[in-house]
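A.B. asks: Sequence and predicted structure, then a few things I'm wondering about:
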Amino acid sequence: MLARIRKDLQVIFERDPAARSVWEIVLCYPGFHAILLHRVAHWLYKKKWVVLARFISQVSRFLTGIEIHPGAVIGEGLFIDHGSGVVIGETAEVGDNVTIYQGVTLGGTGKEQGKRHPTIGNNVVVSSGARVLGSITIGDNVKIGSGSVVLRPVPPNCTVVGVPGKIVVREGVKVRGVHDPIDLNQDLADPMAEMIFCLQRKINQLEDRIAQLEGTEHESPDLQHARSQERNICSA
């Protein structure tokens, strides 16, 4: 237990530049408190003391704003930053060295029985407000962008953004070089913006082609300049 507490303190120092001392973490970090209380509740849950385990989880929720069901399996090195509004369901499984920001939900999609919450791999970053729903698996080294809603499994070494979540970076595509074990960079691509830019380029190409077919390339330079300005305004 003491070794795991030391690990929890170490990962907070590694991933949060605002952490200045052990006492600051022990007294002022709700994510740290929630993880400690969850370990107690989870131990009781496995011993079939379900009501007491649920009571401790509710006390933790009241004190920290973080709700972790005592049945959830949490690996080592979990860091819940700020944490307000985080919800982790009963059958969720969280791997090692995972970072979760405020407002994240690892939840279910209905009233199905059995495994109904996601499995999160190692070295995963789940950004603010993201929703990972259903009995799906998120692979190792995955980054999930803020506000994303992930409903399908995600292979390892990917970046997911959007509603519903779409893979915008996959291993072998847009290679960023050698990564650190935990990559907290959240400068993520915007798939909708990229799609709009592609459509705009296509429209400009089609307008140029139509102008060629209509013979407008022989029009006066002033008229051509006016048409060019009109396309630039539409692009803006």
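C.D. replies: Received the coordinates, thanks. Numbers count the residues shown, from 1 in each chain.

A.B. asks: alpha carbons only for contacts and neighbour counts from here, please
C.D. replies: Noted.

A.B. asks: Same question for the one helix or strand His42 maps to: list its buried residues.
C.D. replies: Assigned by DSSP states H and E, His42 belongs to helix 30-46. In terms of neighbour count (16 or more other C-alpha atoms under 10 Å), helix 30-46 has its buried residues at 30-39, 41-42, 44-45.

A.B. asks: and if you look at stretch 197-211?
C.D. replies: Within stretch 197-211, the residues that count as buried by 16+ other C-alpha under 10 Å are 200, 204, 211.

A.B. asks: end-to-end on stretch 84-95?
C.D. replies: 21 Å (C-alpha to C-alpha, to the nearest Å).

A.B. asks: can you give me the helices for this protein?
C.D. replies: Ranges of helices within the chain are 2-15, 22-28, 30-46, 50-64, 191-213, 221-235, based on DSSP state H.

A.B. asks: do you know which of the ones you listed lies nearest Asn97?
C.D. replies: Set against Asn97 and scored by C-alpha to C-alpha, these come closest in helix 2-15, at 7.9 Å.

A.B. asks: second one coming, line it up with the first:
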Amino acid sequence: MGIFKTMKEDMDVVFEQDPAARTYIEVMLTYSGLHAVWAHRIAHRFFKRRLFFIARVISQASRFFTGIEIHPGAKIGRRLFIDHGMGVVIGETCEIGDNVTIFQGVTLGGTGKERGKRHPTVKDNALISTGAKVLGAITIGESSKVGGGSVVLKDVPDHSTVVGVPGRVVIQNGERVRRDLDHHKIPDPVADRCEHMQVQIDELKAEIAKLKQGSVKQYVD
């Protein structure tokens, strides 16, 4: 695919994912996530030619202007959408598939000083929500979602939803996960458990109140 077709494809995905986008000129000039992806494509070409210093200079300049740090060694597929990307970090050995959506504050990072493959692989159609941390050489499955603020340290199967710290798979039904912007509606198993415990506490309080009333009545009689 030619460079101009690739650029148009990158802009088209913005219109698909962001209802605030209005014109191509606006998207081209004002979307930092788009600028970061374009700068990475250039830096990655130098990186593959082992011109590492030039590649890092380009990536750091992009980081300065966009607030998004993508190591030039990372492999990124088509139609990546980084929405409000301030604080996004994508490590050197990351591999990102096609049609992936990443929100602000996401880290695709390593867990130590190990060499080789040490950053996540994100498969096609995945969505990683605000503030999520995906760490280590793990895989986020195809069409899966990572909830906002989650810390994921283990592989996530295809068509799954993972939330919490550490991340837990809460949906895995074998069907394609709908890709939308309602990432605030992803289930929270910790909150659900707390709510369940509160219900049990209320029931116990009611039982204790009945027992007290019975004791008082018996004493009076």
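C.D. replies: Sure, I can see it. All values derive from a computational prediction rather than experimental measurement.

A.B. asks: Please state their TM-score.
C.D. replies: The TM-score (TM-score structural alignment, normalised by the length of structure 2) is 0.89; 214 aligned residues with a C-alpha RMSD of 2.3 Å.

A.B. asks: re earlier: what range in structure 2 does the helix holding His42 of structure 1 sit on?
C.D. replies: Alignment of helix 30-46 of structure 1 against structure 2: residues 32-48, by TM-score structural alignment.

A.B. asks: Can you give the distance of the matching stretch from its chain's centre?
C.D. replies: Distance of stretch 32-48 of structure 2 from its chain centroid, counting by C-alpha atoms, centre = their mean, to the nearest Å, is 20 Å.

A.B. asks: how far apart are it and its match in structure 1?
C.D. replies: Superposed on structure 1, stretch 32-48 of structure 2 shows a mean distance of 0.6 Å to its aligned residues (mean C-alpha distance after the TM-score superposition for structure 1).

A.B. asks: Other residues contacting that stretch?
C.D. replies: Residues from elsewhere that reach stretch 32-48 of structure 2 (C-alpha atoms under 8 Å, 6 or more residues apart in numbering): 7, 10-11, 27-28, 52, 54-56, 58-59, 62-63, 66-75, 80-85.

A.B. asks: In PyMOL, how would I select the buried members of those?
C.D. replies: Selecting only the buried entries of the contacts of stretch 32-48 of structure 2 in PyMOL, with 16+ other C-alpha under 10 Å as the criterion:
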select buried, resi 7+10+11+27+52+55+56+58+59+62+63+66+67+68+69+70+71+72+73+74+75+80+81+82+83+84+85
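
A.B. asks: In TSV, list the helices of structure 1 along with distance to Val124 of structure 1.
C.D. replies: Conversion of the helices of structure 1 to TSV gives the following (distance: least, C-alpha to C-alpha, whole Å):
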stretch	distance to Val124 of structure 1
helix 2-15	13
helix 22-28	22
helix 30-46	17
helix 50-64	22
helix 191-213	21
helix 221-235	37
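
A.B. asks: quick one: which of these is nearest Val169 of structure 1?
C.D. replies: helix 191-213 (10.4 Å).

A.B. asks: I'd like to know how far the counterpart of Arg15 of structure 1 in structure 2 sits from Phe103 of structure 2.
C.D. replies: In structure 2, the residue paired with Arg15 of structure 1 is Gln17, using TM-score structural alignment. To Phe103 of structure 2, Gln17 of structure 2 is 11 Å away according to C-alpha to C-alpha.

A.B. asks: for Gln172 of structure 2, same thing?
C.D. replies: From Gln172 of structure 2 over to Phe103 of structure 2 the distance is 22 Å, taken as C-alpha to C-alpha.

A.B. asks: picking that back up, neighbour count for Gln17 and Phe103 of structure 2, which is higher?
C.D. replies: Shown here are Gln17 of structure 2 and Phe103; by other C-alpha atoms under 10 Å, Phe103 has more neighbours (24 against 16).

A.B. asks: Provide a list of residues in contact with that one.
C.D. replies: 82-85, 88, 128-131.

A.B. asks: Nearest residue to His71 of structure 2 in space, ignoring adjacent ones along the chain?
C.D. replies: With C-alpha to C-alpha, 6 or more residues apart in numbering as the criterion, His71 of structure 2 has its nearest non-adjacent residue at 5.0 Å, and that residue is Glu92.

A.B. asks: residues touching the residue nearest the centre of structure 2, list them.
C.D. replies: By C-alpha atoms, centre = their mean, structure 2 has its centre lying nearest to Ile128, at 1.7 Å. Ile128 of structure 2 makes contacts with 101-103, 106, 145-148, as judged by C-alpha under 8 Å, 6+ apart.

A.B. asks: ok, and the most crowded of these?
C.D. replies: Busiest of the contacts of Ile128 of structure 2 [other C-alpha under 10 Å] is Val146, holding 30 neighbours.

A.B. asks: Show me what that residue aligns to in structure 1.
C.D. replies: Residue pairing (TM-score structural alignment): Val146 of structure 2 is matched to Ile144 of structure 1.

A.B. asks: From Val27 of structure 2, how far off is Gly87 of structure 2?
C.D. replies: The value you get for Gly87 of structure 2 to Val27 of structure 2, if C-alpha to C-alpha is used, is 20 Å.

A.B. asks: Run through the residues that contact the equivalent of the residue nearest to His71 of structure 2 over in structure 1.
C.D. replies: With TM-score structural alignment defining the correspondence, Glu92 of structure 2 maps onto Glu90 in structure 1. Applying C-alpha under 8 Å, 6+ apart to Glu90 of structure 1 gives the contacts 68-72, 117.
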